[in-house]
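Asks: Whatever this is, show me its structure:
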Amino acid sequence: MTVLTQTFKADNLFVGRYTFYDGTDFEADCVRYNIPGHGNLRIGSFCSIAADVQFMMGAANHSLNSFSTYAFGVVNPDWGQRLGMTKADMPVKGDTVIGNDVWIGRGAVMMPGVHVGDGAVIGAYSLVTKDVAPYTIVGGNPAHVIRTRFDATTVAFLERFQWWQLSDELLPLVIPYISDVDQAQALAGLRRFAREHQLAG
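Replies: Model (predicted):
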């Protein structure tokens, strides 16, 4: 397991605090087709990324509007000079954004431009082609909603509270609540904590 830090070679990869990857070289193992100018990868704090996860970056796309989808320029530079399309003709999906406290299961593939909300869970070997709402569990190929983790009121509270923004001094004080499986007790504790520390919630 490796806790990721902002020490990537590429300047379009960003990661928050304490996010970890079940491997040793996240950039080499997980980030595919990363060419500058084709979008950023932004991963929040406290995410859990399993082995063999793949983030397909913007350069993974092929044009579907030309008669051939073949990557002529990749195979032969001379062919690349003869292309009838430009970089501007290629589909642009934008940044791939992974929220905070997201768990991405082994072998999942994240397509370019998807946004995954805070607290979401991506099932193992899923193909994520569309945005995933906060605190939603998805799985399959293509990934589809399996269920939401909590009721709408609880999700709204967690999105306001944003425990992942707490300082390293305050964080240990909420760990008993955010790791408690008794949701009613945990929610009451977090609400009390928010009042005592004048935090949103």
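Asks: When you work out contacts or count neighbours from here on, use the C-alpha atoms and nothing else.
Replies: Fine.
Asks: Run through the helices of this structure in chain order.
Replies: For the chain, the helices defined by DSSP state H cover 26-30, 72-75, 77-81, 152-161, 171-178, 183-196.
Asks: May I see the buried residues of the fourth one?
Replies: Looking back up the chat, that one is helix 152-161. 155, 158-159, 161 (16 or more other C-alpha atoms under 10 Å).
Asks: quick check, nearest of the residues you listed to residue 85?
Replies: residue 159 (43.1 Å; C-alpha to C-alpha).
Asks: Also this sequence, please, to line up against the first:
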Amino acid sequence: MGYASYVGERSFLCDAKVGKYCSIGDRVSFIVGNHPTTEAISTHPAFYSTIGQAGIVYAEKNCFKEYKHVEDNYSFIIGNDVWIGSDSKLVQGIKIGNGAVIAGGSVVTKDVESYEIVGGVPAKRIKYRFSENERLILENLAWWDFPNERLKELTKIMNNPKEFFEQINN
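Replies: Below you'll find the model as predicted:
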């Protein structure tokens, strides 16, 4: 969990790498584990897994990759300054870019780009928070890595995007 990030009540995060300054709402679920849907006759783990999730094992070896890792041992990569609204669900194997917003109640099944706002079931792009050029400036700036003293100085313009981009460009 990155610096200054927080998680709301009854949220379930596992196998997640979370960046700095993230806001994760109440009852957010990070869903891990998968079942074969078209790769096998049965979706029950007794036929493809040796773990014994249901107390029985017929498989002699693991025949299906149940867990998707995006990076190292993480099933989820959450960038910096990400807001995930309450009651959202994220399916394993995805990356959420810096500054992204996930509307409450969404089911995220694929990667979300930096500064993209998504929502719905399944989640789809609503819009970007900033222009392409502004997104590039923010990615290169990586303000979340600034020392606290510098961030305190920037607080006034952080709440005024027009002024922020004007001052940063000068």
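Asks: circling back: among the helices of the first structure, which is nearest residue 99 of the first structure?
Replies: The closest of the helices of the first structure to residue 99 of the first structure is helix 152-161. By C-alpha to C-alpha, the value is 10.8 Å.
Asks: compared with the second structure, how much does the closest one deviate?
Replies: Once the two are superposed, helix 152-161 of the first structure sits an average of 0.5 Å from its aligned residues in the second structure (mean C-alpha distance after the TM-score superposition for the first structure).
Asks: what's that helix aligned against in the second structure?
Replies: Aligning helix 152-161 of the first structure against the second structure (TM-score structural alignment) gives residues 132-141.
Asks: So what touches the matching stretch?
Replies: 98, 114-115, 165 (C-alpha atoms under 8 Å, 6 or more residues apart in numbering).
Asks: out of the helices of the first structure, nearest to residue 53 of the first structure?
Replies: Here helix 26-30 is closest among those (C-alpha to C-alpha), at 5.8 Å.
Asks: which among the contacts of stretch 132-141 of the second structure end up buried?
Replies: 98, 114-115.
Asks: so where do the strands sit in the second structure?
Replies: 6-7, 16-18, 23-24, 29-31, 76-78, 83-84, 89-91, 94-96, 101-102, 107-108, 116-119, 124-128 (DSSP state E).
Asks: With distance to residue 67 of the second structure and mean neighbour count added, can I get these in a markdown table?
Replies: What follows is the strands of the second structure, written out as a markdown table (distance: least, C-alpha to C-alpha, whole Å; neighbours: other C-alpha atoms under 10 Å):
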| stretch | distance to residue 67 of the second structure | mean neighbour count |
| --- | --- | --- |
| strand 6-7 | 23 | 16 |
| strand 16-18 | 13 | 21 |
| strand 23-24 | 23 | 22 |
| strand 29-31 | 10 | 19 |
| strand 76-78 | 11 | 24 |
| strand 83-84 | 22 | 24 |
| strand 89-91 | 11 | 23 |
| strand 94-96 | 12 | 23 |
| strand 101-102 | 23 | 27 |
| strand 107-108 | 16 | 23 |
| strand 116-119 | 24 | 22 |
| strand 124-128 | 24 | 15 |
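Asks: This completes my enquiry, with thanks.
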